[in-house]
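Asker: Build me a structure from this.
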Amino acid sequence: MKKIIALVLTVFIISCQSNKEKDEPVEEHNHSDVKTEVGASKSPQTSTMETIGGAHIHIDYSSPRVRNRIIFGGLLAYDEVWQAGAHMATWVETSKDLTISGQVLSKGKYGFFIIPSQGEWTVIFNKNWNQHGKDDYNESEDVVRFKVAPEFSDEIKEELEYKIQKTDNSKGIFSLEWEKVKISFPFVVNETNN
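Answerer: Down below sits the predicted model:
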């Protein structure tokens, strides 16, 4: 008898839920929103962070895709400033002073720019971190500028990717990889920071 009552109750509950679902309005999908999301995902906003020697280091950037294009020397002309990502300029923030290529990058937030070339590339940290692309880039606002030799690969790295790798208690390496190119440079967290 208990089994029959339980079965009747189960059928009644399922029937009520089914009717409730029929009475609820059907949510319509706006396909134009989906297109916007797909378009935006071509260069999604992303970031990478690491803590080294007590310094919190953060890189924020839009990550474009290769999509069967020639990037360096094609889409991005050689010997011209590039915002090192898509859309807004890439920015780097550090909570302590860093020494990079013999120069001090004081704690703070900076625009990160690169000048690719067929030889050495120029890496730039600039005071103006909040700008669209390179629209407001001004060389007089550069605080650290140095050259690096790019590394080349036969394999294509589809999406732009930054990494911060800890190599010691107070040392690390910044790297950027996209298309068939990788650049990297070491840094040291200054011990004299508070």
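
Asker: switch to C-alpha atoms for all contacts and neighbour counts from now on
Answerer: Noted.

Asker: Could I get the full set of helices for this structure?
Answerer: Secondary structure of the chain (DSSP state H): helices at 2-23, 31-40.

Asker: Please tabulate these in CSV, including the columns mean neighbour count and distance to residue 158.
Answerer: Converted to CSV, the helices of the chain look like this (neighbours: other CA atoms under 10 Å; distance: least, CA to CA, whole Å):
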stretch, mean neighbour count, distance to residue 158
helix 2-23, 11, 44
helix 31-40, 11, 16
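
Asker: how about TSV for those, with distance to residue 85 added?
Answerer: Putting those into TSV (distance: least, CA to CA, whole Å) gives the following:
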stretch	distance to residue 85
helix 2-23	46
helix 31-40	14
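
Asker: What's the local residue count around the closest residue to residue 96 other than its chain neighbours?
Answerer: Using CA to CA, 6 or more residues apart in numbering and skipping the chain neighbours, the partner closest in space to residue 96 is residue 107 (4.5 Å). When neighbours are defined as other CA atoms under 10 Å, residue 107 has 16 of them.

Asker: And residue 124, by the same measure?
Answerer: 24.

Asker: wait, it sits on residue 145?
Answerer: Yes - when contacts are counted by CA atoms under 8 Å, residue 124 is listed as touching residue 145 (4.6 Å).

Asker: gap between residue 178 and residue 8?
Answerer: Distance from residue 178 to residue 8, counting by CA to CA, to the nearest Å: 63 Å.

Asker: ditto for residue 175
Answerer: 66 Å.

Asker: circling back to that earlier point, of all the helices of the chain, which lies closest to residue 84?
Answerer: Of all the helices of the chain, helix 31-40 sits nearest to residue 84, with 17.6 Å by CA to CA.

Asker: here's the other one to compare against:
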Amino acid sequence: MKKTIFLSLMLTALAFGAQAQKFKPLDKSPRDIAYYPDGFAGKRKDGEKALVKVSYSRPGVKGREIFGKLEPFGKVWRAGADESTEIKFYADATFGGKKIKAGTYSLFAIPGEKEWTIILNSDVDYWGAYKYKEASDVARVTVPVSAKPAELIENFSIVFTGDSPSKAVMALGWENTVVEVPITF
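Answerer: Have a look, this model is predicted:
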């Protein structure tokens, strides 16, 4: 009898706890992570470690005109949505020709029709680009807009490619635009 009452009370407590918990729905621009080298989270099976990681939100085109309209040319953009995009270098690197110390930075961009300015900034952990301060820039690099992709890129994407442990390319793509930044370690 005591076991039955105890079990009944436990089940009631569990049911109440499950009902009291409310979870938020999936963000409209979900977070994602890109690593170089790709294919692992933190450490690969063969002992190879990550050299760089980008954590960002992936807004969608959703039938809108993106660059030049939603994201105006010549204005600082958070390179994603929601919180500022963050890039973590696990080792010293050269980012678009500029030497960068290992550490975590926010990643911004100034889109243009023919070229973009990609910005690494020492201020991290804030929402959007509203508190962006140029005085906190660690590096600014200018990269050309690549040829248009074969298909529309619906969700903003960042990917790393490379055929050497010491050389990578970080590509940012959305809608009909791709830019690439070379990185060496």
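
Asker: quick one on the thing from earlier: looking at structure 2, name the residue matched to the residue nearest to residue 96 of structure 1.
Answerer: Counting by TM-score structural alignment, residue 107 of structure 1 lines up with residue 102 in structure 2.

Asker: if I look at its match, how far off is residue 86 of structure 2?
Answerer: 13 Å.

Asker: ditto for residue 127 of structure 2
Answerer: In terms of CA to CA, residue 127 of structure 2 sits 11 Å off from residue 86 of structure 2.

Asker: go on, residue 59 of structure 2?
Answerer: 16 Å.

Asker: Give me the more crowded residue out of these two.
Answerer: residue 86 (23 against 20).

Asker: Matching the more buried one against structure 1, which residue comes up?
Answerer: Aligned partner of residue 86 of structure 2 by TM-score structural alignment: residue 91.

Asker: cool, and residue 54 of structure 2?
Answerer: By TM-score structural alignment, residue 54 of structure 2 lines up with residue 59.

Asker: can you give me the strands in structure 1?
Answerer: Here structure 1 has its strands, by DSSP state E, at 45-52, 55-62, 90-94, 98-100, 103-105, 108-115, 121-126, 142-148, 151-168, 171-189.

Asker: that older thread, quick check: the match of residue 107 of structure 1 touching residue 87?
Answerer: No - proximity of residue 102 of structure 2 to residue 87 does not meet the contact threshold set by CA under 8 Å, at 10.3 Å.

Asker: shared neighbours, those two?
Answerer: Listed contacts common to residue 102 of structure 2 and residue 87 are nil; contacts here mean CA atoms under 8 Å, 6 or more residues apart in numbering.

Asker: so what's residue 177 of structure 2 up against?
Answerer: Residue 177 of structure 2 sits in contact with 145-149, where contact means CA under 8 Å, 6+ apart.

Asker: List which of the residues you listed are still in contact in structure 1.
Answerer: Retained in structure 1 (both residues aligned by TM-score structural alignment, their matches' CA atoms under 8 Å) from these: 145-146, 148-149.

Asker: Just the buried residues out of those, in PyMOL syntax.
Answerer: The following PyMOL line selects those of these that are buried, judged by 16 or more other CA atoms under 10 Å:
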select buried, resi 145
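
Asker: tell me, what residue is most central in structure 2?
Answerer: The residue lying closest to the centre of structure 2 (CA atoms, centre = their mean) is residue 56, at 2.2 Å.

Asker: thinking again about what came up before, determine which of the strands of structure 1 approaches residue 74 of structure 1 most closely.
Answerer: Among the strands of structure 1, strand 171-189 sits nearest to residue 74 of structure 1 (CA to CA), with 11.5 Å.

Asker: ok, the spatially closest residue to residue 59 of structure 2 that is not a sequence neighbour - contacts?
Answerer: The spatially closest residue to residue 59 of structure 2, leaving aside those adjacent along the chain, is residue 29, at 4.5 Å (CA to CA, 6+ apart). With contacts defined as CA under 8 Å, 6+ apart, the neighbours of residue 29 of structure 2 are 57-60, 81-82.

Asker: now, the most widely separated pair of those residues?
Answerer: Going by CA to CA, the pair spanning the contacts of residue 29 of structure 2 furthest: 60 and 82, at 12.5 Å.

Asker: Looking at the alignment, what corresponds to the residue nearest to residue 59 of structure 2 in structure 1?
Answerer: By TM-score structural alignment, residue 29 of structure 2 lines up with residue 43.
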